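Novice: A structural model of the following input is requested.
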Amino acid sequence: MHLATETLAGTVRITGVEAIPYALPYRRAPRFASGSVTTADNVLVRVHTDAGLVGQAEAQPRPYTYGETQTSIVAAVSGPLNGALAGVDPLRTELVAERCSRVAGNYVARGAVDLAVWDLAGQILATPCHTLLGGFADDVAAAHMVSLDAPAAMAEEAIEVGERLGVVTFKVKVGRAPALDVAAVRAIRDALPDADLYVDANRGWSYADAVRAGDALVELGVRAIEEPISIEDRAGRLRLADRWPVPLAGDESCISLAHVDRALEEGAVRVVSVKTARTGFTESRRILGLCLARNVPVVVGSQYEGAIGALATVTFAAAFASTAGRPAELTNFLDLADDLVVAGPVIRDGRAAAPAASGLGLEVDEDRLRRYRLDA
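Specialist: I've put the predicted structure just below:
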């Protein structure tokens, strides 16, 4: 209570923002139409204060989507973002967001800094971020992303995850030859006839391939088709959205509040994937408000975060009535062979609980950080 009172009086200040690059091995490396990942070359972001408290988050480079690399994230976080936040009270999250917005682009870098500041705010107030954001539900259903592979292997992955974690919702990666993609989804559907399936082409299809694949996938009962073709083919996207009885979901076309606004104005996107890894909590909350105003459903997505990112994902998903009722993409941190945290989210019976500890409820294992960091 004493620390919270001092903070409200404005005595806790940010003294520095640190970026630590690291690489984690995969047990099962993700593959998708727009790229692939062989190691988790992420960045640990730490926001330090004069009170000795440290807020933490992780950033995941996706150069083929956002143009950000591990090197560029380290440079942005330790350089201009560090300078922008010097002396700021971390409880003034809108001021933090405004300062960070002065650094153009760098979505993932800015998103991670925002998450770390929220983690810090929760620690200062001795309150979980889940509660600070809204605290609607205590847990959420988990969805698993199935990476590209041979159809039988993709079905085996879905079966294994379903049996081990109780997950019944799967995002199936597609975006290859239509016949192969349809075969993969059919294999999963045959193996798990009651599973809830949606697909993500990561912009991999041509328009003609999207028509062929999408029509067949609708027949297999998928509930949404995410980013089927190039974002620049606006007319084609709208034709596909009007053709299919299931919604076209926006992800790479929805990387910021402004992008979501444009995508909804264009009319093709009818479900939005919000990722705390790229828009933090502050902008993600703004995107959620925009979608609520336009009656557009929101799914809380993943870009293959580690356990630190997964804690942020479940925190946000459980905090709001409009997201807590839909499965959030939470499980793929378990594809890593190792991680930085002492304990990640626990997924049991297909559900993950929001962290109950202060902030994001994470504890970094310093021995593991020393083992995997790249700047030592």
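Novice: C-alpha from now on. contacts and neighbour counts both.
Specialist: Fine.
Novice: and the helices in the stretch 101-250 of the chain?
Specialist: Secondary structure of the stretch 101-250 of the chain (DSSP state H, counting those that start in this stretch): helices at 107-124, 129-133, 151-165, 178-191, 207-219, 234-243.
Novice: now those as CSV including mean neighbour count?
Specialist: Shown next, in CSV, are the helices of the stretch 101-250 of the chain (neighbours: other Cα atoms under 10 Å):
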stretch, mean neighbour count
helix 107-124, 28
helix 129-133, 22
helix 151-165, 18
helix 178-191, 20
helix 207-219, 18
helix 234-243, 17
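Novice: here's the other one to compare against:
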Amino acid sequence: MKIAAVETIPFAIPFRKPLRFASGGVHTAEHVLVRVHTEDGLIGTAEAPPRPYTYGETQESIVAVIDKIFTPQILGLSALERETVHDRLDRTVGNPTAKAAIDMALWDILGQAAGMSVSGLLGGFTDRMRVSHMVGFAPAEAMVAEAERFRDTYGVTTFKVKVGRRPYTQDVEACRALREALGPDAELYIDGNRGWTASESARALREMADLGLVFAEELCPADDVLGRRWLVAQTTVPFIADESATRAADVTRELLGGSATAISIKTARTGFTGSQRVLHECEGLGVEVVMGNQIDGQLGTLCTVAFGAAHRTTARYAGELSNFLDMTDDLLTEPLTIEAGTLRIREGAGLGIDIDPDKLARYRQDR
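Specialist: Take a look at the predicted model:
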């Protein structure tokens, strides 16, 4: 299973409607398909979604760092030598989604070689996850209509509400409208994408105290160290670190420093290997986790559910697994389907990824 080549293919697929949030917005999925080829003929596949406003990566930078820096360092290594691969990748700082895609592609190869699903190799706890849907910035009535559509069409009853606008009261009003429309049984949590100050966050949480929020995520900037600690100390809502905790070391800092009480795991930025390290750290500290979404396409969503369903802790809460439905198309031969509010892992060896060659030819950007 020696690595013979690493292939990077930039592609772009428009969204039906952009997802808007405090730190930016996404109109088109400008992602990179990453394929790791072995001398035995196995091909591991993953997706790297750049988010320049969060990690500084772009589609062009992901292609460049993999082609020019990472690939020459890992050619000839076995897919089993994951620690050596990571040791060499980590000589270059940053570039989390580029590294994660290579890691997940290697796990795909291992699953194919073993004749097992990657989810089974990772832990095999269950074969599906409950789905949470992200609701982006819009007038309150539009946010309610979207949530009701996902509830009625797909059976989704957990919603992550993007907040962080100013004045903060419009987000409070939107959350209140969602609670009134969806009823007491729906699970709601909020994500500020670092859009508010600590004091704005505190006021908003006080005004939403009766809404039964499950979590609050990244309401204020990560570098507002004292403000975050002050905010977390006074709220009873579990506070999720996301963009501020992209590595296991960051998780340690956020949790032990009192800046968070829960963690979002995103396979798109930590792969399967790094995500397990984060998960095991959280389990050791008794901290809750959720499976986050990098506004992934179906391929990235498939990786998220494979990891989330593999472990007891990550399967406990609904995972953010539905935003691919806002894309006009995708690359998989067999589209993912959400039924009764759940998404299943793919059967078969590896990740079960089958790319439609015609769709790839249509959307790739390098020809």
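Novice: circling back: for Glu283 of the first structure, find the nearest of the helices of the stretch 101-250 of the first structure.
Specialist: helix 107-124 (8.3 Å; Cα to Cα).
Novice: what's the closest one packed up against?
Specialist: Contact analysis of helix 107-124 of the first structure by 3 or more Cα pairs under 8 Å, 6 or more residues apart in numbering; DSSP states H and E lists helix 2-8, strand 39-49, strand 54-59, helix 70-76, helix 93-101, helix 129-133, helix 276-279 as its packing neighbours.
Novice: ok, 6 Å please
Specialist: strand 54-59, helix 276-279 (3 or more Cα pairs under 6 Å, 6 or more residues apart in numbering; DSSP states H and E).
Novice: sorry, back to before: now the helices of the stretch 101-250 of the first structure as JSON lines including distance to Leu334 of the first structure?
Specialist: Below are the helices of the stretch 101-250 of the first structure laid out as JSON lines (distance: least, Cα to Cα, whole Å):
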{"stretch": "helix 107-124", "distance to Leu334 of the first structure": "20"}
{"stretch": "helix 129-133", "distance to Leu334 of the first structure": "22"}
{"stretch": "helix 151-165", "distance to Leu334 of the first structure": "10"}
{"stretch": "helix 178-191", "distance to Leu334 of the first structure": "20"}
{"stretch": "helix 207-219", "distance to Leu334 of the first structure": "27"}
{"stretch": "helix 234-243", "distance to Leu334 of the first structure": "33"}
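Novice: closest one to Val17 of the first structure among those?
Specialist: Of all the helices of the stretch 101-250 of the first structure, helix 107-124 comes closest under Cα to Cα, at 8.0 Å.
Novice: and the strands in the stretch 251-376 of the first structure?
Specialist: Secondary structure of the stretch 251-376 of the first structure (DSSP state E, counting those that start in this stretch): strands at 269-274, 298-300, 328-329, 347-348, 351-353.
Novice: dump those strands into a markdown table; add mean neighbour count as well.
Specialist: Output for the strands of the stretch 251-376 of the first structure, formatted as a markdown table (neighbours: other Cα under 10 Å):
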| stretch | mean neighbour count |
| --- | --- |
| strand 269-274 | 25 |
| strand 298-300 | 23 |
| strand 328-329 | 29 |
| strand 347-348 | 16 |
| strand 351-353 | 22 |
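Novice: export those to CSV and append columns for distance to Leu369 of the first structure.
Specialist: Shown next, in CSV, are the strands of the stretch 251-376 of the first structure (distance: least, Cα to Cα, whole Å):
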stretch, distance to Leu369 of the first structure
strand 269-274, 28
strand 298-300, 27
strand 328-329, 25
strand 347-348, 24
strand 351-353, 25
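Novice: for Phe307 of the second structure, what are its contacts?
Specialist: Residues in contact with Phe307 of the second structure (Cα atoms under 6 Å, 6 or more residues apart in numbering) are Ser119.
Novice: residue in the first structure paired with it?
Specialist: Using TM-score structural alignment as the criterion, the counterpart of Phe307 of the second structure in the first structure is Phe316.
Novice: for the aligned partner of Gly344 of the first structure in the second structure, give its distance to Tyr154 of the second structure.
Specialist: Counting by TM-score structural alignment, Gly344 of the first structure corresponds to Pro335 in the second structure. Going from Pro335 of the second structure to Tyr154 of the second structure by Cα to Cα, to the nearest Å gives 15 Å.
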